[in-house]
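Asks: Requesting a structural model of the entry that follows:
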Amino acid sequence: MAATARLPEPVSEAWHWQLHAACRELSTSRFFHPENERGSARDNRERRAKLVCHQCPVLPQCRAHALKAREPYGVWGGLGERERRDLIARGRTA
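Replies: As a prediction, the model looks like this:
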């Protein structure tokens, strides 16, 4: 069973920022890799996802959520999985 204690409380005010996200109407396949995606295909998909993030008005809120919740997959707040893991490992989740 997944550990959910680290997740933020389900209060709608805490999630309101998502209504303004640039990715809201886009396919999740742009932000989450399919099984066995590797190499340049994965790098290119992630780069395209980050272009959306870098134009997003709620990038700081998205990034803060991803770091606090320790989102393990996908591109969140302009950061890929490895980038988030590195920041969390260095204690930079704020």
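
Asks: When you work out contacts or count neighbours from here on, use the C-alpha atoms and nothing else.
Replies: Noted.

Asks: Residues contacting the helix ranked longest in the chain, please?
Replies: Using DSSP state H to assign secondary structure, the helix with the most residues in the chain is helix 39-53. The list of residues contacting helix 39-53 from outside it, by C-alpha atoms under 8 Å, 6 or more residues apart in numbering, reads 22-23, 30-31, 33, 59, 75-80.

Asks: Among these, which are located in helices?
Replies: Leu59.

Asks: Please provide the structure for the following sequence as well, for comparison with the first:
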Amino acid sequence: MTIDHGEGAEPTSRTTANGFGQLTALPSDFEALFDAVEDEWQDRALCSQTDPEAFFPEKGGSTREAKRICSGCEVKADCLEYALHNDERFGIWGGMSERERRRLKRGII
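Replies: Modelled structure (predicted):
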């Protein structure tokens, strides 16, 4: 019997939690597809409809306006998760500054 894994799919081997191997087939563009779906939240973000300058203030500049916008955003949690996962170093993401995100990562907040 032949299994058709679809165009561009390559069989891969994975080990499951119980230690047994599992053969799966992932399309070669799986990561790109996953990233596109994962980043869909950005289309709904309020910041995408406002001036990006507010979210990247000069050093010592106010973050108040960006945080105000973030407070009413439906994808605030997704945005913060993205910033933490991708180690975003600049700007306001998910209503938090870079310093606040560093503290959050260290468990201070």
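
Asks: Got a TM-score for the pair?
Replies: Overlay of the two chains. TM-score (TM-score structural alignment, normalised by the length of structure 1): 0.73; 77 aligned residues with a C-alpha RMSD of 1.9 Å.

Asks: Three-state assignment for the most centrally placed residue in structure 2, please.
Replies: Most central in structure 2 under C-alpha atoms, centre = their mean is Tyr82, positioned 2.7 Å from the mean C-alpha point. Three-state assignment for Tyr82 of structure 2 (DSSP: H, G, I helix; E, B strand; the rest coil): helix.

Asks: Okay, the aligned residue in structure 2 for Leu26 of structure 1 and Thr63 of structure 2: tell me how far apart.
Replies: With TM-score structural alignment as the criterion, Leu26 of structure 1 lines up with Thr50 in structure 2. Thr50 of structure 2 sits 14 Å away from Thr63 of structure 2, going by C-alpha to C-alpha, to the nearest Å.

Asks: Glu81 of structure 2 pairs with which position in structure 1?
Replies: Under TM-score structural alignment, Glu81 of structure 2 pairs with Ala64 in structure 1.

Asks: What's the local residue count around its match?
Replies: 15 (other C-alpha atoms under 10 Å).

Asks: cool, Ala49 of structure 1 as well?
Replies: Ala49 of structure 1: 25 neighbours (other C-alpha under 10 Å).

Asks: List the buried residues in stretch 80-89 of structure 1.
Replies: 80-81, 84-85 (16 or more other C-alpha atoms under 10 Å).

Asks: give me the stretch of structure 2 that it matches.
Replies: Under the criterion TM-score structural alignment, stretch 80-89 of structure 1 matches residues 97-106.

Asks: From the chain's centroid, how far away is the matching stretch?
Replies: 16 Å (C-alpha atoms, centre = their mean, to the nearest Å).

Asks: could you dump the buried residues of stretch 80-89 of structure 1 to a markdown table with distance to Arg70 of structure 1?
Replies: Shown next, in a markdown table, are the buried residues of stretch 80-89 of structure 1 (distance: C-alpha to C-alpha, whole Å):
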| residue | distance to Arg70 of structure 1 |
| --- | --- |
| Gly80 | 12 |
| Glu81 | 10 |
| Arg84 | 8 |
| Arg85 | 8 |
